[in-house]
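Chemist: Predicted structure and sequence below. I'll ask about it afterward.
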Amino acid sequence: MKEEIRLRDLIFLIVTNLKAVLLVTFLIMLIAALYLIFLIKPTYRTESLVIVNQMNEDQNTKSRDLSPLAEQVRSDSGLSKIINYLKLDSNKYSINTIRQALSITTEKDAGLISITAKGENPEFAKNLANTVAIEIGKNIEISDRMDLIVSYNKQTLELQDKIKMEESQIQEANQLLQTTPEKLVTKKSLLDDPMLYSIVNNMKNQKTDQSFEMTSEEVNTVFLEIKTKAAEASLELSKLQAQLKSLTDKMVENQKFINEIDKNSSTEENIQKINTNYKAVIFNPAIAPREPISVNKKLIVILSGFFTFIFSITFVFLKEFWKKELIS
C-alpha cells in the first residue's frame, strides 16, 4: 500500500510540475537552436598531401620516420613562418590558433604526409593546408639534398685518393721509361753465326773479315709493358677525373638548389614550380571546400531537450525529498 501511495505521489509530483519542466526544456532547446544557428560559425576543412620519393639509394623511404620533419613545421618558429607567408593578422591568428587549426598525420610505411586544416573561411583552410605542405616538402627536400651532398663529398674524397695513386703510378712509369731503352741493340761477329759466316765466306771476289760485326735491334718488351701500364693508368686517371668533376658539379647544383629553396616563400603560387623541380616530394594540393563540416543540429537540440527534461525531473524529486526531510 505504501509503495502504491509513493508511486501515486511521484506521478502527482510530476504532473504538478510538468508545465515548469516542459517550459524549462523548451527554453533550453530554443537557446541551443539559436546558439547553433546564429553564434556557431561554419567550419571548413580541407586536406593536402605530401608524397615522399626516394632520392638517395641508401635511404628506404617506406621505413623512414617522417614525423620529426613534419612536426618541425608545428613548432613556434615554423608556425611564425606560416603566418608571415600567409600575411595573417597577428591579432586574430596567433601561433596557438594556427596550431589548433592544423592536423598533421604521417604514414611511415607509405611515405605519405597528410595535412588537414580547418577554418571559418574555406580559402583560409585551403591556403593553410597548402602552405604547410610546401613547408614540410621544403624541409624534406633540403634534408635529402644535404644527405646527397654528404654522400657525394665522401665519394669525392675516395676519388681524390685514387687519383693520387694513379698519378703516382704514371709518374713512376714515366721515370722508368726515361731509363729503359725502347729497343735492345745486340752486336754479333761472323764467327758467332756459322750460317752467315759460310755465306760471306763463299762469296766470290770478297775477302772475309772474321772480325766483321753485325748489329741487330729488338723491341724491348719491358719498355712496352711499362708504356702499356702508363697508358692504362692515364686512361683510368681520365675516368676518375671525369667522375670527380661530375660529383663536384652535383654538389654545387644541390647546394645552389638548397639556397634557392630557402629564398622562396612557401606560397600556393609555387606549387606547380615545386612539383616540377623538386625530386624528393610530390604535392597533392588542397582545394577550397564548398560545404562546411556537417553538424547534426537537430540531434544536438533534441539531446539538449532530453537531458534538460531528465535533469528537471530529477531536480523536482530532490526538491520534494529535501522538503520532507526538513519537515521531519
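Modeler: Okay, I see it. Values in this document were obtained by computation on a predicted structure and should not be read as measured data.
Chemist: hey, let's count contacts and neighbours off CA atoms from now on
Modeler: OK.
Chemist: do you know how far Ala32 is from Phe307?
Modeler: Ala32 is 12 Å from Phe307, where distance means CA to CA, to the nearest Å.
Chemist: If you could redo that for Gln160, that was the one I meant.
Modeler: 80 Å.
Chemist: Check Val219 too.
Modeler: Distance from Val219 to Phe307, by CA to CA: 112 Å.
Chemist: What ranges does the chain have for its strands?
Modeler: 44-52, 102-107, 112-119, 183-189, 213-219, 281-284 (DSSP state E).
Chemist: Make TSV from those strands and add mean neighbour count to it.
Modeler: Listed next are those as TSV, based on neighbours: other CA atoms under 10 Å:
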stretch	mean neighbour count
strand 44-52	23
strand 102-107	18
strand 112-119	22
strand 183-189	13
strand 213-219	11
strand 281-284	20
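Chemist: Could you save those strands as CSV and add columns showing distance to Ile28?
Modeler: Output for the strands of the chain, formatted as CSV (distance: least, CA to CA, whole Å):
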stretch, distance to Ile28
strand 44-52, 27
strand 102-107, 33
strand 112-119, 28
strand 183-189, 115
strand 213-219, 114
strand 281-284, 45
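Chemist: now the lengthiest helix in the chain and strand 112-119, what's the angle there?
Modeler: Scanning the chain for the helix with the most residues, using DSSP state H, yields helix 122-179. Put simply, helix 122-179 runs at 150 degrees to strand 112-119, going by axes from the mean of the first three to the mean of the last three CA atoms, to 10 degrees.
Chemist: chain center to helix 122-179: distance?
Modeler: 17 Å (CA atoms, centre = their mean, to the nearest Å).
Chemist: Which other helices and strands does that helix contact?
Modeler: Applying 3 or more CA pairs under 8 Å, 6 or more residues apart in numbering; DSSP states H and E, we find helix 122-179 packed against strand 44-52, helix 67-71, helix 76-86, strand 112-119, helix 221-263, strand 281-284.
Chemist: helices or strands up against the shortest one?
Modeler: Contact analysis of strand 281-284 by 3+ CA pairs under 8 Å, 6+ apart lists strand 44-52, helix 122-179, helix 271-277 as its packing neighbours.
Chemist: Put this next to the previous one:
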Amino acid sequence: MLAIVVPYYKLTFFEETLKSLAIQTDKRFKVYIGDDASPENPNDLLEKYNGKFEFDYHRFKDNLGGISLVQQWERCVSLSIDEEWLMILGDDDYLDSNVVASFYNNFNDFNSKSNLVRYTSKLIYENLNTVSDLYKHPIWETATDSFYRKFSKESRSSLSEHIFSKQSYLKYGFHNYPLAWNSDDRAWIDFSDKRPIYTINESIVYVRVSSFSITGKRDNLLKKNASEIEFYKFLISRKFKYYRDYQRIEIIKKYGKEIRRYRSLLIYEWLFISYYCVRYFDFDYLKKGFSMTINKLKS
C-alpha cells in the first residue's frame, strides 16, 4: 500500500537513510531506489541491508537530475507498481522508527478525507552540527493555509516529510520549475485537490541541510528567482480566492520583489500586478509601483 521512493545520487549520508528504513517497526512498505547514474556505487551498502526491508534498486543509464530534478523524481516514482500511497525520501534524509507504523495507525482517520499526509520534521544542519526545533502542524489544514505559514516563516515544508496518494499524483504531476524550487509547494496545493492536509505529529522526518545541497551559485540563484516568479504568478492567478486580502497583497508584493531582484518589470508584469492591486484595493502599492516604472523609463 505504501511505496517509499528514494531518488539516489550521493552516498555520503545514504546509509543513515537505509538504516532508518531498516528499523521501521511496521514493515508494510516497499522501497524503490532510482540511481541517477551516480558516480558513487551504492551496491555494497545495499547488500548490507538486503533482507532487512523490501526494496528494488534500478540504475538509470543517464543522469537526469542535473537537467531536471522533477523528471528524475517522476521516473523514480514510475518504478513503483501498485501502491496507492507514495513518499519521496531524499537520499540524505531519514525517518523516525515509527513513521510507517503511524501512517497505518492513522489511516482510517485520513483515508477518503485527504490526499496528502505530512509529518512533523526537524532540520539537520550538517555544517553547524545542530538540529532544529520540532516543526509541528495543525492536524487538519488547507494546502493554501499551509503554504502561507511557510511563506510568512512560521513553518517549513519540503518533499521528504509528505505522503501523497498516487491518484492525485497521476492527476496533477509535479510542475517542472527550475531546479525543482517550489515544485513541492505547487504539488501540495495541486495534490490536495481542495481536500485538507492531514498531519501526523507523533512521528518525525529528519531533513538534512548540508554543503551537498543545491545552494549559493549565482546561476542557481537566478534559476531559483525564475522559479519563484512563475510560482507566485500561479498563486495570484489561480489560488487568490483562498486567501484573505492582506495575504493576497503580501503575495503580490513578493511577486514584484522577485522580479525586481534582477531586472525591471516588463509592461505585462506591471499590468498584471496593477490589476490585482486594484482588485484588492492596495492603491498605495500600485502608486509606488507606477512611480518606479516611470523612473525606470526615464533613466
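Modeler: It's in. Nothing here was measured: the structure is a model prediction, and the numbers come from that model.
Chemist: Just give the TM-score of the two.
Modeler: After superposition, the two chains reach a TM-score of 0.16 (TM-score structural alignment, normalised by the length of the second structure), with 80 aligned residues with a CA RMSD of 6.3 Å.
Chemist: Go through the helices and strands packed on strand 281-284 of the first structure and name the closest to Ser238 of the first structure.
Modeler: Ser238 of the first structure sits nearest to helix 122-179 of all these, at 9.0 Å, using CA to CA.
Chemist: Just want the angle from the closest one to strand 102-107.
Modeler: Using the same axes, to 10 degrees: helix 122-179 of the first structure against strand 102-107 is 50 degrees.
Chemist: relative to helix 221-263, how tilted is helix 122-179 of the first structure?
Modeler: Using the same axes, to 10 degrees: helix 122-179 of the first structure against helix 221-263 is 160 degrees.
Chemist: What angle do helix 76-86 and helix 122-179 of the first structure make with each other?
Modeler: 110 degrees.
Chemist: Buried ones in the longest helix along the second structure, by neighbour count?
Modeler: Scanning the second structure for the helix with the most residues, using DSSP H, yields helix 218-238. Buried residues in helix 218-238 of the second structure, counted by 16 or more other CA atoms under 10 Å: 223-233, 235-236.
Chemist: Nearest to Thr130 of the second structure among the residues you listed?
Modeler: Lys224 (25.9 Å).
Chemist: hang on, the earlier thing: could you dump the buried residues of helix 218-238 of the second structure into JSON lines with distance to Phe14 of the second structure added?
Modeler: Shown next, in JSON lines, are the buried residues of helix 218-238 of the second structure (distance: CA to CA, whole Å):
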{"residue": "Lys223", "distance to Phe14 of the second structure": "27"}
{"residue": "Lys224", "distance to Phe14 of the second structure": "26"}
{"residue": "Asn225", "distance to Phe14 of the second structure": "30"}
{"residue": "Ala226", "distance to Phe14 of the second structure": "31"}
{"residue": "Ser227", "distance to Phe14 of the second structure": "28"}
{"residue": "Glu228", "distance to Phe14 of the second structure": "30"}
{"residue": "Ile229", "distance to Phe14 of the second structure": "33"}
{"residue": "Glu230", "distance to Phe14 of the second structure": "33"}
{"residue": "Phe231", "distance to Phe14 of the second structure": "31"}
{"residue": "Tyr232", "distance to Phe14 of the second structure": "34"}
{"residue": "Lys233", "distance to Phe14 of the second structure": "36"}
{"residue": "Leu235", "distance to Phe14 of the second structure": "35"}
{"residue": "Ile236", "distance to Phe14 of the second structure": "39"}
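Chemist: about what we covered before: okay if I get the helices and strands packed on helix 122-179 of the first structure as CSV plus distance to Glu135 of the first structure?
Modeler: Output for those, formatted as CSV (distance: least, CA to CA, whole Å):
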stretch, distance to Glu135 of the first structure
strand 44-52, 10
helix 67-71, 9
helix 76-86, 8
strand 112-119, 11
helix 221-263, 10
strand 281-284, 11
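Chemist: what about the ones you listed, which gets the closest to Met146 of the first structure?
Modeler: Across those, closest to Met146 of the first structure is helix 221-263 (CA to CA), at 7.8 Å.
Chemist: and the closest one, what other elements does it pack with?
Modeler: By 3+ CA pairs under 8 Å, 6+ apart, helix 221-263 of the first structure packs against helix 122-179.
Chemist: For Tyr104 of the second structure, which three-state class applies?
Modeler: helix (DSSP: H, G, I helix; E, B strand; the rest coil).
Chemist: Equivalent analysis for Ile204 of the second structure, please.
Modeler: strand.
Chemist: Do I have it right that it meets Ser121?
Modeler: Yes. With contact defined as CA atoms under 8 Å, Ile204 of the second structure reaches Ser121; the gap is 5.1 Å.
Chemist: Could you check which of those two is surrounded by more residues?
Modeler: Ser121 (25 against 22; other CA atoms under 10 Å).
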